[in-house]
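Enquirer: sequence unavailable; structure follows:
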């Protein structure tokens, strides 16, 4: 088969479409014939040499895919050759085929195009595991989402609104109208406005109950300042750096908490549990049309370098998909 390899770390031009060995399904695995994958920030970091795949994962980028089951390994039940699926991956989505632990497979939701389904697994699992399982967002609470125009952001807006939360997002001003259409109650232009002041203003001084943060160090102090009493900050990205000083007295005063999580490196049984939660609690919202994949554009997988440049620019809204066939 062919896959997008990275012979040497570097810029988008480091991605090379090359012939590689075909995957074989091990016990408990399914091989998916890929129809589409999606570009995530982690793929850019892997290309640059900063985020190697976990042990045993394919060397190629791609943390999610959609396609058709092509082979089923020993001990797998509930999945059949020819079935349309999407999958959460530890790597390998930028390829014609990929072997996936059966616990990380999801059926394509009713009403969703097979290619567009590639936009769902990573964002759905990330948002559900952090916003619901970890931070316990409740109806009537306020959710602050940073990077509202990203794949994570556009999904979190819809999902948070579906849970009955008031969603506040930070994003470039040009994206605000579309984000309000997705369910954001309030939008903040992070280039011109102080999100701490804006969150306090729209919550009558109370602050955000849950913050989903992709920035990390550069936002840490302001995120804590923006939390309500009993608030929960969940850091899922480090676009703003890795190290910052945390004022514990501010956390203590608010009885607040800070957590940091990653999805890719979790054990298989934990990923399978998250996927089950997504299938039970998120997929019905997708199938009813309350939550939908937001796709900026589709590009051929051989144009992955162009897709990486687009995501690096942050000019997109939602997911950028890479397609085969």
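Expert: Structure received. Since this is a predicted model, take the numbers as computed values, not measurements.

Enquirer: okay, CA-based contacts and neighbour counts for the rest of this
Expert: Noted.

Enquirer: what distance separates the start and the end of stretch 71-78?
Expert: End-to-end distance of stretch 71-78: 13 Å, with CA to CA, to the nearest Å as the criterion.

Enquirer: what's next to that stretch, contact-wise?
Expert: Residues outside stretch 71-78 that contact it (CA atoms under 8 Å, 6 or more residues apart in numbering) are 25, 26, 27, 28, 29, 30, 31, 32, 79, 80, 81, 102.

Enquirer: try it again at 7 Å.
Expert: Applying CA atoms under 7 Å, 6 or more residues apart in numbering, the contact partners of stretch 71-78 are 25, 26, 27, 28, 29, 30, 31, 80, 81, 102.

Enquirer: buried ones in that stretch?
Expert: Across stretch 71-78, burial judged by 16 or more other CA atoms under 10 Å covers 71, 72, 73, 76.

Enquirer: which of the residues you listed fall within strands?
Expert: 71, 72 (DSSP state E).

Enquirer: another one to put next to it:
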């Protein structure tokens, strides 16, 4: 039994994704098999293409229909619509995943767009847990950097849903309107030399309580934006190096820096994140108070183009790969 998938192949001293026939993965008793409808593209997929062995299929999240369930799975049924985080393999017709990695999708949520929900939401949740479930978020302000990319567009919406005041920053005032649409209270241009001063001014000269950044390239300014005992949360370093920081400044502010990296964590941790997020965040998805922002769509046979586009680091929203291997019968939905 085989299926079609996009796998890594050698090509002139580099690895690229190409279509191949591969074995359908075997399903264990605590797993389900999903017929994949679409898969979200993430920066960790780029790292996988660079570091993984030939023949590996990337893809860390997907949406689709449950096709089969293991004998120990009682919480899911064949035919249910779901999205899921994965250990890889999402750029394929079918994927096998632990039952604890799934999230439900009602009929009125777009199944294609939902492919971009699970990984970003699970990446954000540990930081939001630190702020909100620990009951430390009353009248608190969060600075969310790069407010228009896929993960931070969701972060703005989730933060507002949980009751935080949101300052969103982007590299251009042209994108402020998008951040306001997601619910941001204040938008600032972090390419400005006066960015830190503007943040401090907007917070009554105290600084923000929390900073959420996707990477650590601007760590010192993030600390500068914090108030005393503020916290900087880094979501997925993706192998990026951070700039040096002034430890005396960090000590003086008594600030904390925490890094959350979803792909490197074990199965138990990921299952616990899914369970917590399903309780605290997923109701906002089910009631459409929070939505995924899709920037670009590709057919699965163009998955390499999708990764190359993400490398440009200029995305405004998520990139979705639609699991269709027969181009002639498929038309991508236009936003």
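Expert: Cool, got the structure. Source: prediction; values computed, not measured.

Enquirer: coming back round to it: looking at the buried residues of stretch 71-78 of structure 1, which is nearest residue 222 of structure 1?
Expert: Taking CA to CA as the measure, residue 222 of structure 1 lies nearest residue 76 of these, at 47.2 Å.

Enquirer: counterpart of the closest one in structure 2?
Expert: In structure 2, the residue equivalent to residue 76 of structure 1 is residue 73, according to TM-score structural alignment.

Enquirer: from residue 36 of structure 2, how far off is its match?
Expert: 19 Å.

Enquirer: before we move on, what about residue 307 of structure 2?
Expert: Noted for residue 307 of structure 2: a distance of 19 Å to residue 36 of structure 2, by CA to CA.

Enquirer: how many residues are close by residue 287 of structure 2?
Expert: 12 (other CA atoms under 10 Å).

Enquirer: can you put the contacts of stretch 71-78 of structure 1 in a markdown table and add distance to residue 46 of structure 1?
Expert: Converted to a markdown table, the contacts of stretch 71-78 of structure 1 look like this (distance: CA to CA, whole Å):
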| residue | distance to residue 46 of structure 1 |
| --- | --- |
| 25 | 24 |
| 26 | 25 |
| 27 | 27 |
| 28 | 27 |
| 29 | 24 |
| 30 | 24 |
| 31 | 23 |
| 80 | 32 |
| 81 | 31 |
| 102 | 24 |
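
Enquirer: kindly reformat these as a markdown table containing secondary structure, neighbour count and distance to residue 202 of structure 1.
Expert: Shown next, in a markdown table, are these (DSSP: H, G, I helix; E, B strand; the rest coil; neighbours: other CA atoms under 10 Å; distance: CA to CA, whole Å):
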| residue | secondary structure | neighbour count | distance to residue 202 of structure 1 |
| --- | --- | --- | --- |
| 25 | coil | 20 | 52 |
| 26 | coil | 16 | 52 |
| 27 | coil | 13 | 52 |
| 28 | coil | 15 | 49 |
| 29 | strand | 22 | 48 |
| 30 | strand | 28 | 48 |
| 31 | strand | 24 | 48 |
| 80 | coil | 14 | 50 |
| 81 | coil | 13 | 51 |
| 102 | helix | 24 | 44 |
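
Enquirer: for those, which one is nearest residue 128 of structure 1?
Expert: The closest of the contacts of stretch 71-78 of structure 1 to residue 128 of structure 1 turns out to be residue 102 (CA to CA; 19.5 Å).

Enquirer: which residue lines up with the closest one in structure 2?
Expert: Alignment note (TM-score structural alignment): residue 102 of structure 1 maps to residue 99 of structure 2.

Enquirer: do I have it right that its match meets residue 31?
Expert: Yes. Counting by CA atoms under 7 Å, residue 31 is a contact partner of residue 99 of structure 2 at 5.0 Å.

Enquirer: next, the buried residues of stretch 117-129 of structure 1.
Expert: Burial within stretch 117-129 of structure 1, assessed by neighbour count using 16+ other CA under 10 Å, is assigned to 117-129.

Enquirer: whoops, I mixed them up, stretch 292-306 of structure 1
Expert: Burial within stretch 292-306 of structure 1, assessed by neighbour count using 16+ other CA under 10 Å, is assigned to 292, 293, 294, 295, 298, 299, 301, 302, 303, 304, 305.

Enquirer: distance of the closest residue to the last one other than its chain neighbours from residue 93 of structure 1?
Expert: The shortest distance from residue 305 of structure 1 to any residue that is not its chain neighbour, by CA to CA, 6 or more residues apart in numbering, is 4.6 Å, and that residue is residue 12. Shown here: residue 12 of structure 1 relative to residue 93 of structure 1, a distance of 17 Å by CA to CA.

Enquirer: what about those two, which has more around it?
Expert: Ranked by neighbour count (other CA under 10 Å), residue 12 of structure 1 and residue 93 place residue 93 first, with 33 against 19.

Enquirer: what residue of structure 2 matches up with that one?
Expert: Aligned partner of residue 93 of structure 1 by TM-score structural alignment: residue 90.

Enquirer: you'd agree its match is up against residue 59?
Expert: Yes. Between residue 90 of structure 2 and residue 59 there is a contact under CA under 7 Å: 3.9 Å.

Enquirer: return the mean post-superposition distance for the longest helix along structure 1 against structure 2.
Expert: Ranked by number of residues, the top helix in structure 1 under DSSP state H is helix 268-281. Superposed on structure 2, helix 268-281 of structure 1 shows a mean distance of 1.0 Å to its aligned residues (mean CA distance after the TM-score superposition for structure 1).

Enquirer: that helix: what's the following helix or strand?
Expert: helix 283-287 (DSSP states H and E).

Enquirer: following that next one, which helix or strand shows up next?
Expert: Counting by DSSP H and E, what follows helix 283-287 of structure 1 is strand 295-300.

Enquirer: what sits up against that following strand?
Expert: Taking contacts as CA under 7 Å, 6+ apart, the residues outside strand 295-300 of structure 1 that touch it are 316, 317, 318, 319, 320, 321, 322, 323, 324.

Enquirer: before we move on, what about stretch 186-205 of structure 1?
Expert: Counting by CA under 7 Å, 6+ apart, 167-173, 176, 206-208, 222, 225-226 sit against stretch 186-205 of structure 1.
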